[in-house]
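Novice: this one's structure only:
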């Protein structure tokens, strides 16, 4: 398996949401974008799927060294090799990659957030930082991309938190702010043990409305001159909005399962997002 195949399988296997979102990018940029999404997946697995924090920290330190090796032109990991191979015409910002990794490292030290302002630090450090990397890859004006891409990334993270709520809770991570759970009379044990209630429904209605509003607002700020070049991010927003609608229709049953869109629906949604608007 060469490094491109590895990145494809890691980040965007056929039928996945990322697979269809990446197909909406200009073809010449798709290999680099796929490598970026694969890198994000590696970071997620490093800090979120390690039952032993010590192992997570060891892998985190390894990735710090690997990003430095990538910057020095000596990558060893298939994802790093793919980034090096495809970044010749579009140089990567290695400090931005290190900053993204540092954002994910927050998961090694913090599993709960007291309020929304504290959660937003995480949303910006992870979701915002990654969306800026993606946007700058194809942006007509990369220097201005952070102004409109970071809010898109934050909003996408809000939607992801809802979608992955049950799995994250069972792994000991709850991204819904503590004060908001208290306001709706929902406790951590409810999420961990998959207990549904009217209070949980009200909490999720609030979370979903905020994520949906954030997605619409962030999408509206993408400059007209950039829209045709940002097919991947626009497709991700469309998929996130459709998934939130599906979760809502399903009664917010996200504690014991992942609500999913069918591949044909993903294809239609992403096509419509980039060509019919």
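Specialist: That came through fine. Quick caveat, the model's predicted, so the values are computed rather than measured.
Novice: C-alpha from now on. contacts and neighbour counts both.
Specialist: OK.
Novice: and the longest helix for this structure?
Specialist: In the chain, ranked by residue count with DSSP state H as the criterion, the top helix is helix 198-220.
Novice: what are the ranges of the helices in the stretch 51-200 of the chain?
Specialist: Counting by DSSP state H, counting those that start in this stretch, one finds helices in the stretch 51-200 of the chain at the ranges 53-71, 78-86, 94-104, 106-109, 116-123, 129-138, 145-163, 165-170, 178-183, 188-192, 198-220.
Novice: one more to weigh against that first structure:
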């Protein structure tokens, strides 16, 4: 479901068509939770229906995810971190909440952990994809933070190719700030996870280990995000996941 919704914004170039698709998905969600007896048309929601009660998945969860993608359709800039946080909550925090339930959440406080971890994941994605998003005309880094570090929007949209000699220094300072905040979000999330749910939430902890390591990799040369997608090798990801599973270490 999440992949399908995300693809509407990423792959549909006509805003009118994209809007029509999101509206269609909202109707599909309504049918999924309807008592009318009519099932949704999409196989993803048909497959999800038998498990809604098991994992306490509600309509507002799915609708919020659609609302997050609606924000992508309606705007390409965020004035401040508060606005960016709202976007991150819709496209990642809510996903984390549902995932935590599927993983076997037993403590209500685990929802706070899931929201914070979703924020950390989305901040990581934004940092990693600065260059790719710029190609699409999107800048997720808050406007007031660009101003604070004197990084111009047009410099990002052109990926620094036409900037003066100070761009590298200014951009690196901006990215260090972004990376440190994202790393802090991981620490905050882990501190919020109740001990009783640490075992059930291992899938999320594995992802946290991988994503946090990716952030540290980007920190060694933040300029790379303008021209390529920084990633970890499959073997390194496996090692990080294994350490969490076998040793409980991040």
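Specialist: That came in fine, so what should we check first? Note that the structure is a prediction, hence the values are computed from the model and not measured.
Novice: can you put the helices of the stretch 51-200 of structure 1 in a markdown table and add distance to residue 21 of structure 1 and mean neighbour count?
Specialist: Converted to a markdown table, the helices of the stretch 51-200 of structure 1 look like this (distance: least, Cα to Cα, whole Å; neighbours: other Cα atoms under 10 Å):
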| stretch | distance to residue 21 of structure 1 | mean neighbour count |
| --- | --- | --- |
| helix 53-71 | 25 | 16 |
| helix 78-86 | 19 | 21 |
| helix 94-104 | 21 | 18 |
| helix 106-109 | 26 | 15 |
| helix 116-123 | 21 | 17 |
| helix 129-138 | 12 | 23 |
| helix 145-163 | 13 | 23 |
| helix 165-170 | 22 | 20 |
| helix 178-183 | 32 | 14 |
| helix 188-192 | 30 | 17 |
| helix 198-220 | 15 | 17 |
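Novice: which of the ones you listed sits closest to residue 19 of structure 1?
Specialist: In terms of Cα to Cα, the element of these nearest to residue 19 of structure 1 is helix 129-138, at 14.6 Å.
Novice: against structure 2, where does that closest one fall?
Specialist: Mapped onto structure 2 using TM-score structural alignment, helix 129-138 of structure 1 covers residues 94-103.
Novice: one step back: residues in structure 2 aligned with the longest helix of structure 1?
Specialist: Against structure 2, the aligned range for helix 198-220 of structure 1 is residues 169-191 (TM-score structural alignment).
Novice: how distant is that stretch from the center of its chain?
Specialist: How far stretch 169-191 of structure 2 lies from its chain's middle: 15 Å, per Cα atoms, centre = their mean, to the nearest Å.
Novice: quick one: it to structure 1 mean distance?
Specialist: Once fitted to structure 1, stretch 169-191 of structure 2 is off its aligned match by 1.0 Å on average (mean Cα distance after the TM-score superposition for structure 1).
Novice: contacts for that stretch?
Specialist: Stretch 169-191 of structure 2 has contacts (Cα atoms under 8 Å, 6 or more residues apart in numbering) with 112-117, 119-120, 123-124, 127, 145-146, 149-151, 208, 212, 215-216, 219, 222-223.
Novice: quick one: contacts for whichever residue in structure 2 pairs up with residue 94 of structure 1?
Specialist: Matched to structure 2 by TM-score structural alignment, residue 94 of structure 1 sits across from residue 59. Applying Cα under 8 Å, 6+ apart, we find residue 59 of structure 2 in contact with 29, 30, 33.
Novice: go again with 10 Å.
Specialist: Contact analysis of residue 59 of structure 2 by Cα atoms under 10 Å, 6 or more residues apart in numbering lists 26, 29, 30, 31, 32, 33, 34, 52.
Novice: one more: residue 167 of structure 1?
Specialist: 161, 173, 174, 191, 192, 254, 255, 256, 257, 258.
Novice: closest to the centroid, which residue in structure 2?
Specialist: residue 122 (2.8 Å; Cα atoms, centre = their mean).
Novice: tell me the residue in structure 1 aligned with that one.
Specialist: Using TM-score structural alignment, residue 122 of structure 2 pairs with residue 157 in structure 1.
Novice: in contact with the residue nearest to its match when sequence neighbours are not counted, which residues?
Specialist: Leaving aside its sequence neighbours, residue 157 of structure 1 sits nearest to residue 127 (Cα to Cα, 6 or more residues apart in numbering; 5.5 Å). Contact analysis of residue 127 of structure 1 by Cα under 10 Å, 6+ apart lists 100, 103-104, 120-121, 149-158, 160.
Novice: got the contact list for the closest residue to residue 97 of structure 2 other than its chain neighbours?
Specialist: Of all residues not flanking residue 97 of structure 2 in the chain, residue 114 sits nearest, at 5.2 Å (Cα to Cα, 6+ apart). Residues counted as contacts of residue 114 of structure 2 (Cα under 10 Å, 6+ apart) are 92-101, 120, 189-190, 192-193, 201, 204.
Novice: translate residue 245 of structure 2 into the numbering of structure 1.
Specialist: When structure 1 is aligned by TM-score structural alignment, residue 245 of structure 2 is paired with residue 274.
Novice: neighbours of its match, how many?
Specialist: Counted with other Cα atoms under 10 Å, the neighbours of residue 274 of structure 1 add up to 21.
Novice: likewise residue 277 of structure 1?
Specialist: Quick note: residue 277 of structure 1 (other Cα under 10 Å) scores 8 neighbours.
Novice: and the contacts of residue 167 of structure 1, which are buried?
Specialist: Listed as buried from these are 161, 173, 174, 191, 192, 254, 255, 256; burial here means 16 or more other Cα atoms under 10 Å.
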